[in-house]
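J.: Sharing a sequence plus its predicted fold:
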Amino acid sequence: MKKVLAVAAAALIGVLSFAAPASAADHTKHMHTGDAFGSVTGWSGEGVFTEEGDRVHICDTDADGRGVIIYVYKGTPASGTQLYSINVGGEGSCVTKSAANGGVYNLPESRVGFKFCRYWKADDRYHAGECQDYDFLNDNN
């Protein structure tokens, strides 16, 4: 019985040592736009916010004749202050901004928000029903 308990304890210690790194805070957040039909599988754009370096990366993932735009806020999209926006159009096209670009791209170490939308560049507008709002605590020092 002692041998079984010793093996079980060793196995538990092994599992915990492997689990520790996986349980560390995830500092990468994934985002999606809405789409013209409200489909949860037919997103028109994908975005990633990486706290390390304040990296905001968006891609147009749909050949729908529309681009995507992301508005970045200090605080939440509903009540925060807009810091900047970036847009891109054409399926497969992507754009990235980060703290390395300086100025407004160096985000505050506080709550940051994103409004990510399908975008009509010619009209410089988005349709509210085709946006998704996100906010995250940017606490990666």
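T.: In hand now; what should we look at? Please read all numbers here as calculations on a predicted model, not as lab measurements.
J.: C-alpha only now, for contacts and for neighbours.
T.: OK.
J.: What segments of the protein are strands?
T.: Taking DSSP state E as the criterion, the chain carries its strands at 28-32, 45-50, 55-60, 67-74, 81-88, 94-97, 111-119, 131-137.
J.: Would you mind giving those as a markdown table with distance to residue 9 and mean neighbour count added?
T.: Shown next, in a markdown table, are those (distance: least, C-alpha to C-alpha, whole Å; neighbours: other C-alpha atoms under 10 Å):
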| stretch | distance to residue 9 | mean neighbour count |
| --- | --- | --- |
| strand 28-32 | 34 | 17 |
| strand 45-50 | 37 | 21 |
| strand 55-60 | 42 | 23 |
| strand 67-74 | 47 | 25 |
| strand 81-88 | 52 | 17 |
| strand 94-97 | 47 | 17 |
| strand 111-119 | 41 | 26 |
| strand 131-137 | 37 | 18 |
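J.: then this one, side by side with the first:
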Amino acid sequence: MRKLVTVVIAALLFLSLGASPAFAGTNGPIVSTDGSTAKFFADGDYFHICDTDSDGDSVYVSFYYSGSGGDIRLNWTGGAGTCVNRTYNIGEGKAVYYKSCQDDAFTDTCSGYVKGTA
């Protein structure tokens, strides 16, 4: 009887302290504008940013999520035909809204916002 009680207590402790289920994020779609593309990847919380135009302008992704306090900008200045992955720890399960932009001299050219989930 004592052994049975010990087993039951151990099982209850295991169940109460067990890991919570993992949340599978959702990659965002590729979004582009004249001169730039961007995509969000949930596994690793990173953005793939590309400069697609030989115009001398840099590109960036602008994004926000619940608790970010506003837009966050990740720049890329590698030049035409180059891409970079930029990581930003967002937090599991949060919706991420992002857009791809070209850093023009006066008014930046940006796509509309799209959504992924971290």
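T.: Looks like it came in fine. Here the structure is a predicted model, which means the values were calculated and not measured.
J.: picking that back up, adding distance to residue 4 of the first structure, write the strands of the first structure out as CSV.
T.: Putting these into CSV (distance: least, C-alpha to C-alpha, whole Å) gives the following:
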stretch, distance to residue 4 of the first structure
strand 28-32, 41
strand 45-50, 44
strand 55-60, 49
strand 67-74, 55
strand 81-88, 59
strand 94-97, 54
strand 111-119, 49
strand 131-137, 45
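J.: Residue 7 of the first structure: which of those is closest?
T.: Relative to residue 7 of the first structure, the nearest member of the strands of the first structure by C-alpha to C-alpha is strand 28-32, separated by 36.7 Å.
J.: elements contacting the closest one?
T.: Secondary-structure packing of strand 28-32 of the first structure (3 or more C-alpha pairs under 8 Å, 6 or more residues apart in numbering; DSSP states H and E): strand 45-50.
J.: starting at the chain centroid, how far to the strand it packs on?
T.: 4 Å (C-alpha atoms, centre = their mean, to the nearest Å).
J.: What is the mean deviation of it from its aligned residues in the second structure?
T.: Compared with the second structure after the fit, strand 45-50 of the first structure shows a mean deviation of 1.3 Å (mean C-alpha distance after the TM-score superposition for the first structure).
J.: most centrally placed residue in the second structure?
T.: residue 45 (4.0 Å; C-alpha atoms, centre = their mean).
J.: What lines up with that residue in the first structure?
T.: In the first structure, residue 45 of the second structure lines up with residue 54, judged by TM-score structural alignment.
J.: for residue 74 of the second structure, same thing?
T.: So residue 74 of the second structure corresponds to residue 85, using TM-score structural alignment.
J.: who wins for proximity to residue 13 of the first structure among the strands of the first structure?
T.: strand 28-32 (28.1 Å).
J.: now the angle between strand 131-137 and the closest one, please.
T.: In terms of direction (axes from the mean of the first three to the mean of the last three C-alpha atoms, to 10 degrees), strand 28-32 of the first structure departs from strand 131-137 by 170 degrees.
J.: in the superposed pair, what's the mean gap between strand 28-32 of the first structure and the second structure?
T.: Mean for strand 28-32 of the first structure is 1.8 Å (mean C-alpha distance after the TM-score superposition for the first structure).
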